[in-house]
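Student: Show me how the following folds:
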Amino acid sequence: MAGAEARAKAREAGTRTCEAEPGRARVTFRRALRSEAVRMRHSPLVVLHVALAVALGALAGAYFAFSAWDSLLGTDAFFQLLGAGAPLLAGISCGLAADAEQRAGEGANVLGVSSRRGALAAKLAALLALCLMAAAIAAALFCGSLALAGRSLPDTAAVALATAGIALGSLCSYVILWCVALRFGRNASIGMGTLGFIAALTLMGGLANGLVTGTFSGAFSIGAAAFVPFAWPSRLASLPLELSIAAGMGAQAQVEALVAAYATVTCACTAITAVVLAVALAAANRFENPRRSGE
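Tutor: All right, here's what the predicted structure looks like:
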């Protein structure tokens, strides 16, 4: 009991210090970011992301390089799959990272520091960097395979936007799933990520819906998908590619519809992510480790 009271007083003192000294909070974030970078060098999460990206990018690239499917819509379908899988990967990453923090010292690196906001921001930045790295590797292998086979590809700028969209659209999911992992554990985080994967595919009309039907499915059910965080990575990956394809076809009506859909998803994603991130950072210093709260 006395130990719990001492820890509570220490946390309150750390919170007051950070609120009184903004400069110190910034230094804490930089130190936390450097610490995350050092720990990531030996983390199995790096291997997991690289292995999944290489396997998915190489296998899908080899398939679409020689299949009879339209390579442009095939690229769209591949990026839709990457984006839809982002919530699942986020759930796994957050769950494993939270487990690692608990094993390393009952969450001391994120819950026992003077600025939990800085630690949270650094953790999210590290996980998001892994997401972007995996998306970039998979995209490079896939597009490289198609280019070597002489197949058509969307514009390079569209591919770059799609890759970045997967990471940026995933930020809200990482915030939510990291909080879930800390509070309820690894399995809850992975379970929610799995539901996010299913929701993203369902809102898209199913896996490879656009490829099979020969349509641009990125704008499918956009009214609902725009407000479902787990659907954002797949939409922000698909819509730039579909815009590039439609523009190349001279389909002006479809271009206008896709521009409207892209703007809707981008605005909703930006606004809601900003609110969720702000709430998480504001509440970071009040979060308690559930494994120690009963002491």
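Student: Please count neighbours and contacts with C-alpha atoms only from this point.
Tutor: OK.
Student: So the most centrally placed residue in the chain versus Ala257, what's the distance?
Tutor: By C-alpha atoms, centre = their mean, the chain has its centre lying nearest to Ser170, at 2.7 Å. Applying C-alpha to C-alpha, to the nearest Å, the value for Ser170 to Ala257 is 24 Å.
Student: Regarding Thr194, which helix or strand does it belong to?
Tutor: helix 186-203 (DSSP states H and E).
Student: Output the contacting helices and strands for that helix.
Tutor: Using 3 or more C-alpha pairs under 8 Å, 6 or more residues apart in numbering; DSSP states H and E as the contact definition, the elements that helix 186-203 packs against are helix 71-105, helix 156-184, helix 222-225.
Student: any chance of these in TSV, plus distance to Arg292?
Tutor: Listed next are the helices and strands packed on helix 186-203 as TSV, based on distance: least, C-alpha to C-alpha, whole Å:
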stretch	distance to Arg292
helix 71-105	11
helix 156-184	11
helix 222-225	38
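Student: Mind checking those helices for the one nearest to Thr270?
Tutor: With distances scored as C-alpha to C-alpha, the stretch of the helices and strands packed on helix 186-203 nearest to Thr270 is helix 156-184 (8.5 Å).
Student: Show me what counts as buried in that closest one.
Tutor: 158-183 (16 or more other C-alpha atoms under 10 Å).
Student: And this one, please, so the two structures can be compared:
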Amino acid sequence: MLLRSICSDLYKMKRTPIPWLHVFVPLIGALAFLWYYSVTGNDNSLGKLTGFMEVLCMVFPLLIGLLCGLTAAQEEQAGSYQVILSEARSRAVAYMSKLLLLLVLSGLSVTFAVAIFSTGIHAVPPQLYVHIVMAAWGGNVFLYILHLFVGFRFGRSASIGLGVFGTLISALMMTGLGDGIWHWIPWAWSARLCGDIVFRLQNPSETAWAATDMQYGITVCLIVTLLSLAASLLWFQRWEGSKSNE
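Tutor: Predicted coordinates for the structure are as follows:
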């Protein structure tokens, strides 16, 4: 039933900008960075990768806000959410279908961006790209849950507004302000985890510290994500499709 629901959502999503945003945003971003680095002549491969991932992870909160807002708006326009709430055999299946589809597209988008960027960067271990993709994607799962809730309950504008706020917070957390507190800031998870992965490779003597920092962040991220998923499923089961202007 879940697979049929995902296929149905994918068919409906084809008529929206959502799939194309997952393609063109990473494509344009990766090509822009490759062009910039070719002009500047920077030979530090790990430094290039760090810079690219920092910007990519900072942009993702805004992109997630837009994507989840569009997803919620699509259901609102189809009858103030009554279609998804009344026609689906299980509300949990209907909710998970949309969330999983967005997460799969997100994973493909991150992989696509890193794959394109890697074509112009040399002397970087292949396994590093795998770890980077996993960190960038996994650190954003909570944001998809949060924004899907905000989009359904408060509307597309609220989801996009929260995305703008998240991007600003993500940028701040990449500075010294985030040291020691980023583990509790969801908008910092993906960028900081990617940074720690590269830092371990650049500074072998600091591997133990970086591993501890990452473990702390991953533990908090995992617990908060699982709790938010359970809470969002319970909420969606009881939700009656309140309009965003209520």
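Student: Any idea what the TM-score comes out to?
Tutor: TM-score of the superposed chains, computed with TM-score structural alignment, normalised by the length of structure 2, equals 0.91; 244 aligned residues with a C-alpha RMSD of 2.0 Å.
Student: The helices and strands packed on helix 186-203 of structure 1: which one's closest to Phe142 of structure 1?
Tutor: Closest approach to Phe142 of structure 1 among these is made by helix 71-105 (8.2 Å; C-alpha to C-alpha).
Student: and for that closest one, what span of structure 2 is it aligned with?
Tutor: Aligned using TM-score structural alignment, helix 71-105 of structure 1 spans residues 45-79 in structure 2.
Student: what's the answer for stretch 186-196 of structure 1, then?
Tutor: For stretch 186-196 of structure 1, the aligned range in structure 2 is residues 156-166, judged by TM-score structural alignment.
Student: about what we covered before: nearest spatial neighbour of the residue nearest to the centre of structure 1, chain-adjacent residues omitted?
Tutor: Spatial nearest neighbour of Ser170 of structure 1, chain neighbours left out: Pro233 (5.7 Å); criterion: C-alpha to C-alpha, 6 or more residues apart in numbering.
Student: cool, and Gly83 of structure 1?
Tutor: Counting by C-alpha to C-alpha, 6+ apart, Ser234 is the residue found nearest to Gly83 of structure 1 once chain neighbours are left out, at 3.7 Å.
Student: Can you say which helix or strand has that neighbour in it?
Tutor: Counting by DSSP H and E, the secondary-structure element that holds Ser234 of structure 1 is helix 232-249.
Student: and the match of stretch 186-196 of structure 1, how far from the chain's centre?
Tutor: Stretch 156-166 of structure 2 has its C-alpha centroid displaced from the chain centroid by 14 Å (C-alpha atoms, centre = their mean, to the nearest Å).
Student: Can you give me the buried ones in it?
Tutor: Residues of stretch 156-166 of structure 2 classed as buried: Arg156, Ser157, Ala158, Ser159, Ile160, Leu162, Gly163, Val164, Gly166 (neighbour count, 16+ other C-alpha under 10 Å).
Student: what about Met40 of structure 1, neighbour count?
Tutor: Residues within reach of Met40 of structure 1, counting by other C-alpha atoms under 10 Å, total 16.
Student: and it, how far is that from Gly193 of structure 1?
Tutor: With C-alpha to C-alpha as the criterion, Met40 of structure 1 and Gly193 of structure 1 are 22 Å apart.
Student: what's Met96 of structure 2 in contact with, if anything?
Tutor: Contacts for Met96 of structure 2 were tallied using C-alpha atoms under 8 Å, 6 or more residues apart in numbering; they are Leu2.
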